[in-house]
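**Student:** 3D, please:
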Amino acid sequence: MTAQTRITTLPQLAGRPFVSDGGMETWLIFHESIELRDFAAFELLATRDGRATLERWYRRHAEIAAAHGAGFIYETPTWRANRDWGARLGYDRAALRAINRDSVAFVSGIRDALAAETGQQGVVSGCIGPRGDGYIPGDRMASAEAAAYHSPQVEAFADAGADMVSAMTLSYAAEAAGIAHAATAAGISCALSFTVETDGRLPSGETLREAIEAVDAETGGAAAYYMINCAHPTHFAETLSEEGAWKTRIRGIRANASRMSHAELEASETLDDGDPEDLGARYKDLHALLPALAVVGGCCGTDHRHVEAVARACL
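**Tutor:** Okay, the predicted model is just below:
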C-alpha cells in the first residue's frame, strides 16, 4: 500500500468528526500523582498498574467521543520515546523500538475491544514529540537531519501497524518537513502539529501560514493535515482570521486549558486547568474560522471534562 493511498483513506478526512484525548501527562502528574520522568508516559507500559491507568484514560475519552457520534484517535503515549530523550532516560535504540511497537499493540487492543463493544471507529496514531524541548527550538535541524533523526520511531510505528503518525508540539518548520519525509519513506500517513506562543507565532518566530506553506512546498503536501496544540485558543484565534488556502490544511486542534504562556507554564508548580465550558465555547468559535476542522482534543491541563465540553460545543 502506498503512502498516498493511506493518506486518502484516513477516516477523519472523510467527513466524520473525530475526538482525541486531553493532556495525558499533566493528568497523570497532577490528578493521579504519578511521577513522570521528563513527561515520559510510555514508562507506564512497563507495569500492570501503569497499563491499567492508561487504559482507563483512553476508555474514558473514547466513550465521550462515542456518546457524540464521533470516532476516536488513539495517540500512543510515546511523545518522549525518541532517541535523545530515550537516551537521557536510559533507553537504547533497540529498547525504544520495542517500546514504540508495544505502544501500538497496546492502544490497538483497546481500540479493538471498544469497537467490538460499541462499533466505534478508532484510528491508532503513533505519537512523535520534538527532538528538543518543544517550547524552545534550541539547536535546529535541517529537514534532512530531522528525517534521519525521527525515522526510527516512524518506522517502528509503521512496522507495528499504526494507521498514522502524529508529530506534536513542533516549534519550527524544518523539523516538521523532516518528519513528513520520514513518514513518506515509511509509507505511513502523518499529521503535523505546531505549537505557538501568545502572539500566535511558532517559538521559531515563523507564522503558522509560513510554516505550513514552507513544509507543503518542500514535501509536496505530504502531510495528511496539520494541527495546532499546546496553546490556548486566545493565543492563535486572531491568526486564524487571516484568509488563505493554508487554513484548509489545519484539520485538528488540541489546545491547552490555561491561558498562560509556555514560560509561565514551565515555571508553575500547580496545574491551571482553566474553565472547561469556556474552552468548549472557544473551540466552537475556532470551528467557524476553520471549516475543515475534523479532529478536536486537548493538551496541557485538559482532561475528560474539557474534552466533553469541546465535543458538546463542536459536535
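
**Student:** Please count neighbours and contacts with C-alpha atoms only from this point.
**Tutor:** Noted.

**Student:** Downstream of the helix ranked longest in the chain, the next helix or strand is which one?
**Tutor:** The residue-count maximum for a helix in the chain (DSSP state H) belongs to helix 93-118. With elements assigned by DSSP states H and E, the helix or strand that comes after helix 93-118 is strand 122-128.

**Student:** C-terminal to that following strand, what's the next element?
**Tutor:** Reading on from strand 122-128 to the C-terminus, the next helix or strand found by DSSP H and E is helix 143-160.

**Student:** Give me the buried stretch members for the helix or strand containing residue 65, please.
**Tutor:** Following DSSP H and E, one finds residue 65 within helix 48-67. By neighbour count on 16 or more other CA atoms under 10 Å, the buried set for helix 48-67 is 50, 51, 54, 57, 58, 59, 61, 62, 63, 64, 65, 66.

**Student:** Another sequence for comparison is provided below:
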Amino acid sequence: MTFAPYRHHLPQLSGQQFLTDGGLETTLVFHDGFDLPHFAAFDLMRTAEGRAHLKDYYRRYARLAQDFGVGLIIETPTWRAQPGWGARIGYNPVALEAINRECIELGREIRAEFETPQTPYVISGNLGPRGDGYQVGTAMSAAEAEDYHAWQIGIFADAGADMVALLTATYVEEAIGVARAAKVAGLPCAISFTLETDGRLPSGQPLKEAILQADGETGEAPAYYMINCAHPTHFQDVLASDAPWLERIRGIRANASRMSHAELDNSETLDEGDPRELGGQYGDLLERLPGLSVFGGCCGTDHRHVEAIGFACIGEPRGRPAEARHA
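**Tutor:** As a prediction, this is how the structure comes out:
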C-alpha cells in the first residue's frame, strides 16, 4: 500500500482553505475539443498525449492555488472509471484497475511538483454515480451501492489516495453505500449531492434530510459534504438558516449556468455564465456557510471561474508575484 500523508488528518477539516478544479469534462469537450465517450475523462490516460494534456489541466489549477497561497484538492479524472461505465467504454477489469492506479499516480506527480509545507495537496479518488448523474434512473439499495463502489474504493486505498469523494450523488442510498465502503477501506470520504432548481436532490429528497439520513445510517462516516453540479441560485435558499446540519457542508462545486439538468442535457453549446458573478455568489454562500473550505467548479466552469471564486472567498493572491502569474 502506497503512503497517503493526509488520510488520517485531512487538512481541509482544520480551517485551511483549498481550491479544487473546475468542470473537467466540459473543459475537455468544449474548450479542448476532445470527444469523451460517456463523459469519461479517464479515457485520455490511454495515450501519452492524453495523459500530458490532463497533467497540464491540473497544473493550471495548481498554479492558481499557488497564486492564492492555499492548498489544492486534486480530484482524479475517474468519475466514470467504475465497472459499469468502464465496461460500456470497452475496458475490462484489469485495464480499468490499472488506469485508476495511474490516475492516482498523476495526482502524486502534481503534488510533488507544487506542494509546499504551507500548502498541502490532497489526492482525492473521484467516484461518480453508477447512474447518469442528472437523474436517478435505477436506484440501488445502500448495500448494493456499498458492494458496487467497494471495488474502485479499494483500488484508491491501495494506490495511495488520501480520500475519496462521491460527486454528483442523486439519491441518498448510493451516498450511504459509498460512505460505508470507504469506512471499511480506511479512507475518509466526502459526499457531494447534486441538486435540482428547487434545491432538492433529483430523487426529490430535501438536502437536509439526505445529509441527516446519511449521517444517521453511517454513524457520521462522511468527513464532510459538498454540493456540486447546480447553480448557487438553485440552492441558496435551502441554506438560509444557522441549523447545525449546515456545518457538515464544507465544499461547493457549482455550475456556471443557471440552467436545469434537463436543459443542460439538451444543450449543444456551453453556457459559461459570468465568472465574476459566480465568484460573488460564492462569497454570499460563504457568509451562510462559514465552514466552507473547498472551493471549485463543475459544468461550464474553468480556471477563470475558480480564480474569481478565489478572489471572492480567499482574497487577493498572495503566492506567486504578479509578474509570474501573468507571464
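
**Student:** Just the angle for the helix holding residue 65 of structure 1 relative to strand 122-128, thanks.
**Tutor:** Here the directions of helix 48-67 of structure 1 and strand 122-128 differ by 130 degrees (axes from the mean of the first three to the mean of the last three CA atoms, to 10 degrees).

**Student:** which outside residues touch helix 48-67 of structure 1?
**Tutor:** By CA atoms under 8 Å, 6 or more residues apart in numbering, the surrounding residues in contact with helix 48-67 of structure 1 are 18-22, 24, 43-45, 71-72, 74, 110, 114, 118, 120, 304, 307-308, 311.

**Student:** that older thread, so how far is the longest helix of structure 1 from its chain's centroid?
**Tutor:** Its chain's C-alpha centre and that of helix 93-118 of structure 1 lie 16 Å apart, by CA atoms, centre = their mean, to the nearest Å.

**Student:** And for stretch 244-253 of structure 2?
**Tutor:** That offset, for stretch 244-253 of structure 2, works out to 14 Å (CA atoms, centre = their mean).

**Student:** residues in structure 1 aligned with that stretch?
**Tutor:** Counting by TM-score structural alignment, stretch 244-253 of structure 2 lines up with residues 245-254 of structure 1.

**Student:** quick revisit: mind giving me the packing neighbours of the longest helix of structure 1?
**Tutor:** Other elements packing on helix 93-118 of structure 1 under the criterion 3 or more CA pairs under 8 Å, 6 or more residues apart in numbering; DSSP states H and E are helix 48-67, strand 71-75, helix 83-89, strand 122-128, helix 143-160.

**Student:** could you redo the last one with a cut-off of 7 Å?
**Tutor:** Applying 3 or more CA pairs under 7 Å, 6 or more residues apart in numbering; DSSP states H and E, one finds that helix 93-118 of structure 1 contacts strand 122-128, helix 143-160.

**Student:** what's the average distance of the longest one to structure 2?
**Tutor:** Right, helix 143-160 of structure 1. Here the mean offset of helix 143-160 of structure 1 against structure 2 after fitting is 0.3 Å, by mean CA distance after the TM-score superposition for structure 1.

**Student:** just to revisit the earlier point, could you provide the buried residues of helix 48-67 of structure 1 in CSV, with additional columns for distance to residue 168 of structure 1?
**Tutor:** Shown next, in CSV, are those (distance: CA to CA, whole Å):
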residue, distance to residue 168 of structure 1
50, 23
51, 22
54, 19
57, 19
58, 18
59, 21
61, 19
62, 20
63, 23
64, 22
65, 21
66, 24
